[in-house]
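Asks: okay, sequence plus prediction incoming.
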Amino acid sequence: MNNNIKTILITGGAGFIGSNLCEHFLNKGFNVRVLDNFATGHRHNIAPFNNNHNFQLLEGDIRNLKNCHQAVEGVDYVLHQAALGSVPRSINDPITTNDVNVSGFLNMLVASRDAKVKRFVYAASSSTYGDSESLPKVEDVIGKPLSPYAITKYVNELYADIFSKTYGLETIGLRYFNVFGRKQDPTGAYAAVIPKFVIQLMKHESPVINGTGDYSRDFTYIDNVIQMNELAMTTSNQKALNTVYNTAVGDRTNLNELLNYLKEFLAEYDANIGNVEIIHGPNRAGDIPHSLASINKAKILLGYKPTHKIREGLREAVSWYWSNLK
């Protein structure tokens, strides 16, 4: 690695969001180091970077404090993406979710503190809003968590706040709202809804919507998330530090609308997809009915300007899936 340029550690760098961050910051000339245990990430996501002299992979686990200390050595910034996502996964296996998302998170904070890392930016979650019914979601108004996963992500925020106040570690949490885009895995029991729907439609299989399809989400394209990570990492505004931000678009789309968009864009490649029937199933445990973010705080303190709304993001995502998975 080039020692004269800034080094970023991306935990979970072989995952969907992590690998997109790797690509972005390597293209910007940073040294990028990845710590990943490949529990949910994929080697093919980072394979294109293996020949880049500014890229380094450490295979390890955030639940191992020694691995965390090795990973942060000589690092300027940490972008902590490693976690076990998925509400249903956490309901099925709360212990492993807690081990990774809480104990692993604490290990990374301790290692970052010990290494005197300049700033620790971490993936928080919109699930922290829990049973709060207020819309749009504003950062300082939250409810009670509705799943073990949501508890773990809220605990992350509490720990980050304590490390900022007690040890002077600069932290910023990004509450991701339903992120989607290139490299998001369509396979597996806990696949996110957009890639799962896309792959089903491409096979002319009927997607199953949980409930009536009226539940809505602030679907957020990956490029907006990359922008927020970069702003959080590089901001010189002291008022912007040691807090959390909604990372979203500030728009909501229900599942029926989402599927109509997907059918519209995929039908440009295969007209028969427009005729695929949609099936409705039962609602899913732990799901909140509606989610919509206020992004005013990020706009004011970080200068955030989302580049993709739902239609632009879906069109790009569909193009990527068609090119890479057909």
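Replies: It's in.

Asks: hey, let's count contacts and neighbours off CA atoms from now on
Replies: Will do.

Asks: what ranges does the stretch 101-250 of the chain have for its helices?
Replies: Along the stretch 101-250 of the chain, counting by DSSP state H, counting those that start in this stretch, helices occupy 104-114, 148-167, 193-202, 222-234.

Asks: how about a markdown table for the ones you listed, with mean neighbour count and distance to Thr7 added?
Replies: Shown next, in a markdown table, are those (neighbours: other Cα atoms under 10 Å; distance: least, Cα to Cα, whole Å):
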| stretch | mean neighbour count | distance to Thr7 |
| --- | --- | --- |
| helix 104-114 | 22 | 13 |
| helix 148-167 | 20 | 21 |
| helix 193-202 | 21 | 32 |
| helix 222-234 | 21 | 12 |
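
Asks: relative to Ala14, which of these is closest?
Replies: Closest approach to Ala14 among the helices of the stretch 101-250 of the chain (Cα to Cα): helix 222-234, 14.8 Å.

Asks: what's the burial count for the residue lying closest to Pro145 once chain neighbours are set aside?
Replies: Of all residues not flanking Pro145 in the chain, Gly130 sits nearest, at 4.2 Å (Cα to Cα, 6 or more residues apart in numbering). For Gly130, the tally of surrounding residues (other Cα atoms under 10 Å) stands at 19.

Asks: likewise for Asn92?
Replies: Asn92 has 11 nearby residues by other Cα under 10 Å.

Asks: need the helices of the stretch 101-250 of the chain in JSON lines (columns: distance to Leu302).
Replies: Conversion of the helices of the stretch 101-250 of the chain to JSON lines gives the following (distance: least, Cα to Cα, whole Å):
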{"stretch": "helix 104-114", "distance to Leu302": "23"}
{"stretch": "helix 148-167", "distance to Leu302": "18"}
{"stretch": "helix 193-202", "distance to Leu302": "28"}
{"stretch": "helix 222-234", "distance to Leu302": "6"}
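
Asks: one more to weigh against that first structure:
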Amino acid sequence: MMSSTNTAVLITGGAGFIGSNLCEYFLEKGYRVTCLDNFATGHRYNIEPFLANKNFKLIEGDIRDLNTCNAAVAGVDYVLHQAALGSVPRSINDPITSNDVNVGGFLNMLVASRDAGVKRFIYAASSSTYGDSESLPKVEEVIGKPLSPYAITKYVNELYADIFAKTYGLETIGLRYFNVFGRRQDPNGAYAAVIPKFVMQFMQHESPVINGDGNYSRDFTYIDNVIQMNELAMTTQNPSAINTVYNTAFGDRTTLNDMVNFLKLFLSEFDAEIANVAVVHGPNRIGDIPHSLASIEKAQRLLNYHPKFSFQQGLKAAVAWYWDNLKKE
């Protein structure tokens, strides 16, 4: 295992949900951490506690600007690239901006990392890359056609990373995130993820709306498992483990109906009335896949990945965090 002392890590999108959790973790482990963020979807309050840390540096800037990317990677050993415009619906509403950020910005970061001699480039890939493939569980080598502009952008990331590894010798590892949830995930806005959004609605005794009949299932993945995968990807010395992609998940699936029932159960420990809040069902959402379940065998075999948090364990921890941090309006 590498020494964290004097090891410099750049986390793009470091003020976002996943990025800020990565910043916190690697600062605690003694790394020098640079956060690059334009605050389009990230929040200053996510990184506020780190600003006084001598090992933390904030660069406010946009990955669509190559000069900014070059400045951010200067003196950096590892890049954890989280910056992106997430959300399938957002990409359907505005495919051009999603492409500019997720493809153009990604390419800028690859070029800057190559030119700066970065040791390894680890990036947030996406389970959306599996597209219309119906096989379950999802294995890394079997994908379908993308079902949204967002999914296309994340697949293009993988293609570019592969070319940069083969053509320029830049070590790359892609992590296909599966429905990540946990502390600091934003419950507000049109593109809020389902778990924090539902938590906020339940806390306000509002009925959440499930898209479809609730039998769609997801491999919900707690944030600490994602941090674990990023660290393994960054520190692995196994030559067979680099220049490839990995599912980043728990390896189990939960229906939306079951997820809501667990949410009500855990939240009603804080407020008994939540157990009585009704759930509403709406139409299915365009671009949604019915079922998502990751095989984590490849990550287990090559990275020695053994996720620490099951869905229920993670959800219980997330609910407790939201209860402490979301103020009732």
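Replies: Cool, got the structure. Bear in mind the structure is a predicted one, so any value in this text is a computation, not a measurement.

Asks: quick TM-score on the pair, please.
Replies: Remark: TM-score between the superposed chains equals 0.99 [TM-score structural alignment, normalised by the length of structure 1]; 324 aligned residues with a Cα RMSD of 0.8 Å.

Asks: coming back round to it: ok, which of the helices of the stretch 101-250 of structure 1 comes nearest Arg284 of structure 1?
Replies: Nearest to Arg284 of structure 1 among these is helix 193-202 (12.4 Å), distances taken as Cα to Cα.

Asks: residues making contact with that closest one?
Replies: Around helix 193-202 of structure 1, the neighbours that count as contacts under Cα atoms under 8 Å, 6 or more residues apart in numbering are 180, 184-187, 206-207, 259, 262-263, 266, 273, 276, 318, 321, 326.

Asks: for those residues, which one is nearest Ile295 of structure 1?
Replies: Using Cα to Cα, Phe180 comes nearest to Ile295 of structure 1 of the contacts of helix 193-202 of structure 1, at 17.7 Å.

Asks: I figured the closest one was touching Tyr221, is that so?
Replies: Yes. Using Cα atoms under 8 Å, Phe180 of structure 1 is in contact with Tyr221, at 5.2 Å.

Asks: these two: which is more packed in?
Replies: Each of Phe180 of structure 1 and Tyr221 has its neighbours counted (other Cα under 10 Å); Tyr221 has more, 28 against 24.

Asks: and Lys327 of structure 2, what element?
Replies: For Lys327 of structure 2, there is no helix or strand it lies in under DSSP states H and E.

Asks: and it, how far from Ile289 of structure 2?
Replies: The gap separating Lys327 of structure 2 from Ile289 of structure 2 is 33 Å, by Cα to Cα, to the nearest Å.

Asks: closest to Ile17 of structure 1 among the contacts of helix 193-202 of structure 1?
Replies: Proximity of those to Ile17 of structure 1 was ranked by Cα to Cα; the top entry is Gln184 with 7.8 Å.

Asks: wait, that closest one touches Phe16, no?
Replies: Yes. Using Cα under 8 Å, Gln184 of structure 1 is in contact with Phe16, at 5.0 Å.

Asks: for stretch 8-16 of structure 2, measure first residue to last.
Replies: 19 Å.

Asks: what's the answer for stretch 173-183 of structure 1, then?
Replies: End-to-end distance of stretch 173-183 of structure 1 (Cα to Cα): 23 Å.

Asks: where does that stretch end up in structure 2?
Replies: Stretch 173-183 of structure 1 corresponds to residues 174-184 in structure 2, going by TM-score structural alignment.

Asks: how far does that stretch sit from its chain's centre?
Replies: With Cα atoms, centre = their mean, to the nearest Å as the basis, stretch 174-184 of structure 2 stands 4 Å off its chain's centre.

Asks: wait, what's in contact with Ile278 of structure 1?
Replies: 206-209.

Asks: circling back to that earlier point, looking at Lys327 and Ile289 of structure 2, which is more packed in?
Replies: Between Lys327 of structure 2 and Ile289, Ile289 has the larger neighbour count (other Cα under 10 Å), namely 18 against 10.

Asks: quick one: Phe105 of structure 1 from Ile142 of structure 1, how far?
Replies: Look at Phe105 of structure 1 and Ile142 of structure 1: by Cα to Cα, they are 21 Å apart.

Asks: coming back round to it: mapped onto structure 2, which of the contacts of Ile278 of structure 1 hold?
Replies: By both residues aligned by TM-score structural alignment, their matches' Cα atoms under 8 Å, the contacts of Ile278 of structure 1 still in contact after alignment to structure 2 are 206-209.

Asks: next one: stretch 225-240 of structure 1 to chain centre, how far?
Replies: Centre-to-centre, stretch 225-240 of structure 1 and its host chain are 16 Å apart (Cα atoms, centre = their mean).

Asks: what residues does it touch?
Replies: Contacts of stretch 225-240 of structure 1 (Cα under 8 Å, 6+ apart): 20-21, 24, 77, 79, 119-121, 172, 174, 176, 179, 247-248, 301-304, 306.

Asks: buried only: go through these for me.
Replies: Using 16 or more other Cα atoms under 10 Å as the burial test, those include 20-21, 24, 77, 79, 119-121, 172, 174, 176, 179, 247-248, 301-302, 304, 306 as buried.

Asks: picking up where we left off before, reformat the kept ones among the contacts of Ile278 of structure 1 as CSV; add distance to Leu146 of structure 1.
Replies: Shown next, in CSV, are the kept ones among the contacts of Ile278 of structure 1 (distance: Cα to Cα, whole Å):
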residue, distance to Leu146 of structure 1
Ser206, 29
Pro207, 25
Val208, 23
Ile209, 20
